[in-house]
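K.L.:
return a 3D structure for these sequence lines:
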Amino acid sequence: MSFDRIRQSQDGENMSRKIFSLFAVTLFLELIIVPSLSTSVNAESNTSSKSENIQNTLVADVTFEPPGSDKPDDTAGGASRGGECPQELMSIGGCVIPLIPSNTEGLTITGRPTFFIYLPENSAKEVFFSLVDENNKNHYQAKIPLTGKSGIIQFTLPENAPPLEVGKNYRWAFIAIGEQGLRPDSPGVQGRIRRIEPNVTLQTQLQNVTPIERAALYGKNGIWYETLASLAEARKLQPNDPNLVNKWEQLLKSVGLEAIASQPLLN
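P.N.:
Predicted coordinates for the structure are as follows:
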């Protein structure tokens, strides 16, 4: 082989090495830079998502808009909220008070809703819960233990309770059980509830939202029980958030429950 041919062969090998080296460096940079860029983009996306969620929590306005004209004629009015409690005692939270709107029906979209009542400081150890259907037939009963503290308790129908049927009206009651058991004069309250089927628009809107956003959607659609339950859930997730405390108090005040708006959630 001549010297020129040897030189050309060496030059070709050197060029191949340079091309391979350049390709290796490029690939190495891609392996480092691309994941870094992806991580950066994901981090920015997560930060943006978190910021958006925080912003939604701050701006979500939870109000209750009473349902329209399709409510039944025998829905609960304001009279059932106070029972036999004198107005002067009710105004300072001195009686058992159900957390239901005044002069409007209570709607739910779930078969096992959550009920809320306020209990003043008392000696009762239990409260009796009763739920009957529109034919006055017993639907579910339970005894709920108490701590004696003043505040708002909640009770959700358990899984072993038959679910509420869509389109039917029910009446519920909470009665405090004293040392002498249930008596005709035992303090208690009652309310009414009707289960409805949510429309397609609301079902879509309720997907992938936070509890505070759910509360706002339920409130705008006049669904009281889930409005209150969703807002209570948001408060439990962030018990020290003053913004959520304020939303809770404003909601209760808007439906005439200002006397107990600042009372603590006990469970």
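K.L.:
only C-alpha atoms for contact and neighbour calcs from this point on.
P.N.:
OK.
K.L.:
center of the protein, which residue is that?
P.N.:
Closest residue to the average C-alpha location of the chain: Ser230 at 1.8 Å, with CA atoms, centre = their mean.
K.L.:
so which residues make contact with whichever strand or helix holds that residue?
P.N.:
Per DSSP states H and E, Ser230 falls inside helix 224-237. For helix 224-237, contacts defined as CA atoms under 8 Å, 6 or more residues apart in numbering pick out 64, 100-101, 106-109, 113-115, 211-212, 214-219, 241, 244-245, 248.
K.L.:
surely Glu121 is in a helix?
P.N.:
No. Counting by DSSP: H, G, I helix; E, B strand; the rest coil, Glu121 is not found in a helix; it is coil.
K.L.:
the longest helix along the chain: how far from the chain's middle?
P.N.:
Ordering each helix of the chain by length in residues (DSSP state H) puts helix 3-59 first. Centroid separation between helix 3-59 and its chain, computed with CA atoms, centre = their mean, to the nearest Å, is 45 Å.
K.L.:
for comparison, sequence B:
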Amino acid sequence: MYQKLFIILTNIFSLGLIQLLSFLLWSEMTMAQGKSGYVPPPPAKERRQSVTSGGSRGCPNQRDVSLTLLVPSYHIPTTISPHPTLLLYIDNIPSQPLLFTLVEPGVSEPLLKNKLTVKRPGIIQINLPSDSPTLEVNKEYYWTVSILCNEKRPSENAYARAVIKRIPLTAELRQKLNATTNTLTQAQIYAQSGIWYDAITTSYQAYIEAPNSNAPAYFWQLLQQIGLKSRLIEKFANHR
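P.N.:
Here you go, the predicted model:
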């Protein structure tokens, strides 16, 4: 009896310690970013992986190709857009096309399914068309990018998958965004509000618009915050 009680108390303590450490890590990151960096949302009671990958590392008769979705892995990233833009990085040009799918959990048929042809390595933008199904507020979705090594055997396809959740646009955030037309400033507003997808895509847009400004440094800062290595970020710059 006492042994079972000890095990139960130990498990409760361990779960509490994990949640405490997660909260302390979040607090430290939040304070470290100051007023300009990405402020992630508070950790949920149940920590959840938001990025997964798998499958073959490369297709036959071609160099290995790896996919990197530009999203954090330690919490569910959000957007306020009904048709957001998604970013990924690919290090080589695959001989096969990419397949993009958007799925609502519990629904068998994808909401959106498109083939993409990669013409150069680097950052790829995936724009959800305005006539595609709208992301509903407060609902999570999965988006997946696969290299179609074998359409008949999906298990042989290299893939990366991430979660996206649309949240409501608050009156306060709308007011802040409407108060400026500067793309970089808008990216910083999104980042400070913890809205990852809109922060990273808007900062990349600022990067494209003004490559000799502070925008590239801010874009890299956001990527560094979610754990992407500096050497990878340098590749982003080279392949932009």
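K.L.:
circling back: the second structure: matching residues for the helix holding Ser230 of the first structure?
P.N.:
Helix 224-237 of the first structure corresponds to residues 196-209 in the second structure, going by TM-score structural alignment.
K.L.:
hang on, the earlier thing: mean deviation of the helix holding Ser230 of the first structure from the second structure?
P.N.:
Compared with the second structure after fitting, helix 224-237 of the first structure has a mean deviation of 0.7 Å; criterion: mean CA distance after the TM-score superposition for the first structure.
K.L.:
next helix or strand past that helix?
P.N.:
Per DSSP H and E, the first helix or strand lying C-terminal to helix 224-237 of the first structure is helix 242-254.
K.L.:
contacts for that next one, please.
P.N.:
Residues contacting helix 242-254 of the first structure (CA under 8 Å, 6+ apart): 58, 61-64, 99, 231-232, 234-235, 238, 258, 260-262.
K.L.:
are any of those residues buried, and which?
P.N.:
Listed as buried from the contacts of helix 242-254 of the first structure are 61-64, 99, 231-232, 234-235, 258, 260-262; burial here means 16 or more other CA atoms under 10 Å.
K.L.:
and of those, the nearest to Leu37 of the first structure?
P.N.:
Ala234 (35.2 Å; CA to CA).
K.L.:
that closest one and Met15 of the first structure, how far apart?
P.N.:
In this view, Ala234 of the first structure and Met15 of the first structure are 67 Å apart by CA to CA, to the nearest Å.
K.L.:
Glu213 of the first structure too?
P.N.:
Distance, Glu213 of the first structure to Met15 of the first structure, by CA to CA: 64 Å.
K.L.:
of these two, which one has the most company?
P.N.:
Set Glu213 of the first structure next to Met15 and count neighbours by other CA atoms under 10 Å: Glu213 wins out with 24 against 12.
K.L.:
pretty sure the more buried one contacts Thr57?
P.N.:
Yes. Contact criterion CA atoms under 8 Å: Glu213 of the first structure and Thr57 qualify, at 7.2 Å.
K.L.:
for the counterpart of Leu119 of the first structure in the second structure, list the residues it contacts.
P.N.:
Under the alignment (TM-score structural alignment), Leu119 of the first structure pairs with Ile90 of the second structure. With contact set as CA under 8 Å, 6+ apart, Ile90 of the second structure has these partners: Val65, Ser66, Leu67, Thr68, Pro121, Gly122, Ile123, Ile124.
K.L.:
kindly recompute the last result at 7 Å.
P.N.:
Val65, Ser66, Leu67, Thr68, Pro121, Gly122, Ile123 (CA atoms under 7 Å, 6 or more residues apart in numbering).
K.L.:
what does Phe100 of the second structure give?
P.N.:
Counted by CA under 7 Å, 6+ apart, Phe100 of the second structure has contacts Lys113, Asn114, Lys115, Thr144, Val145, Ser146.
K.L.:
make TSV from the contacts of Ile90 of the second structure and add distance to Gly54 of the second structure to it.
P.N.:
Compiled in TSV, the contacts of Ile90 of the second structure are given as follows (distance: CA to CA, whole Å):
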residue	distance to Gly54 of the second structure
Val65	12
Ser66	10
Leu67	10
Thr68	12
Pro121	20
Gly122	20
Ile123	20
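K.L.:
out of the residues you listed, which is nearest to Ser130 of the second structure?
P.N.:
Once CA to CA is applied, the member of the contacts of Ile90 of the second structure that ends up nearest Ser130 of the second structure is Ile123, at 21.7 Å.
K.L.:
about what we covered before: beyond the longest helix of the first structure, next helix or strand please.
P.N.:
Assigned by DSSP H and E, the successor of helix 3-59 of the first structure is helix 79-82.
K.L.:
in that next one, which residues are buried?
P.N.:
When burial is assessed from 16+ other CA under 10 Å, helix 79-82 of the first structure yields the following buried residues: Ser80, Arg81, Gly82.
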